[in-house]
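Engineer: Sequence and predicted model, in that order:
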Amino acid sequence: MGKTLYEKINAKVSEGTKVFEGYVDDCRNTDNAWVQTTVLNIHLSRTDQVMVDVNNMMVSSHDSLQWQEVSSKTRLGSNQRDSLRQVAELHNRKF
């Protein structure tokens, strides 16, 4: 199921909206190595087959995976918080 789900999600990447791409501050950064990331927003409806598959995977994970509501009060790194704020703005939602 994992490989098939990966392929389905990967197919949705082209539909995503790029939120951020570039250097991020990270404790792993050094003079000779640094972290660069790309943040994509891929919006799926609850009935989209990919979401159904993700939810089925979560149910079968026996609580090792879980959904988490994200808000401005959730503990996150600053780069994660900035990306989520941009996604909220993209969808005209408060963060």
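Structural biologist: Good, I have the coordinates.
Engineer: From here on, just use CA atoms for contacts and neighbour counts.
Structural biologist: Will do.
Engineer: can you pull out the helices in this structure?
Structural biologist: Per DSSP state H, the chain carries helices over the ranges 2-12, 49-60, 78-90.
Engineer: let's bring in a second one:
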Amino acid sequence: MKQEHRVIDYEAEYNNRALVPEHPALIEGWKRDAAAYRAEAHCDLAIPYGELSERTTYDLFLPEDSMPAAAHRPLPAWRLLAGA
């Protein structure tokens, strides 16, 4: 039995913007939500670390009252909404 092999175009498979035609509206919604949250959250934004550049900052969101804190290190795609 002959096996058929399919060539996978990984660029196309992982290009979520091309796969989701309504992505501009989704991203704008995320930006609005992020701005609204940052306006009300107890946070320190753009704290520098390492070499001084806009790529070496982080945002610190503090919990309310005595709630425990959690740390999250996002993937590089987070830069899409940096400063939103």
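Structural biologist: Perfect, I can see it now. Computed from a predicted structure; not experimentally measured.
Engineer: Please state their TM-score.
Structural biologist: In this superposition the chains share a TM-score of 0.34, using TM-score structural alignment, normalised by the length of structure 2; 44 aligned residues with a CA RMSD of 3.0 Å.
Engineer: follow-up on the earlier one: export the helices of structure 1 to JSON lines and tack on mean neighbour count?
Structural biologist: JSON lines is the format used below for the helices of structure 1 (neighbours: other CA atoms under 10 Å):
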{"stretch": "helix 2-12", "mean neighbour count": "12"}
{"stretch": "helix 49-60", "mean neighbour count": "15"}
{"stretch": "helix 78-90", "mean neighbour count": "16"}
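Engineer: And those: which comes nearest Gln36 of structure 1?
Structural biologist: helix 78-90 (11.1 Å; CA to CA).
Engineer: just to revisit the earlier point, out of the helices of structure 1, flag the one nearest Asn41 of structure 1.
Structural biologist: helix 78-90 (6.8 Å).
Engineer: Grab the longest helix from structure 2 for me.
Structural biologist: Assigned via DSSP H, structure 2 shows its longest helix as helix 23-40.
Engineer: Tell me which residues of it come out buried.
Structural biologist: Residues 31, 38 are the ones in helix 23-40 of structure 2 that count as buried (16 or more other CA atoms under 10 Å).
Engineer: Skip ahead from it and say which helix or strand is next.
Structural biologist: Per DSSP states H and E, the first helix or strand lying C-terminal to helix 23-40 of structure 2 is strand 43-48.
Engineer: Taking helix 23-40 as reference, get the angle to that next one.
Structural biologist: With axes from the mean of the first three to the mean of the last three CA atoms, to 10 degrees defining the directions, strand 43-48 of structure 2 sits at 110 degrees from helix 23-40.
Engineer: other SSEs contacting strand 43-48 of structure 2?
Structural biologist: strand 57-61 (3 or more CA pairs under 8 Å, 6 or more residues apart in numbering; DSSP states H and E).
Engineer: Remind me what the strand it packs on packs against, helices and strands.
Structural biologist: By 3+ CA pairs under 8 Å, 6+ apart, strand 57-61 of structure 2 packs against strand 43-48.
Engineer: circling back to that earlier point, let's have the helices of structure 1 in a markdown table, adding distance to Asn41 of structure 1.
Structural biologist: Converted to a markdown table, the helices of structure 1 look like this (distance: least, CA to CA, whole Å):
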| stretch | distance to Asn41 of structure 1 |
| --- | --- |
| helix 2-12 | 10 |
| helix 49-60 | 14 |
| helix 78-90 | 7 |
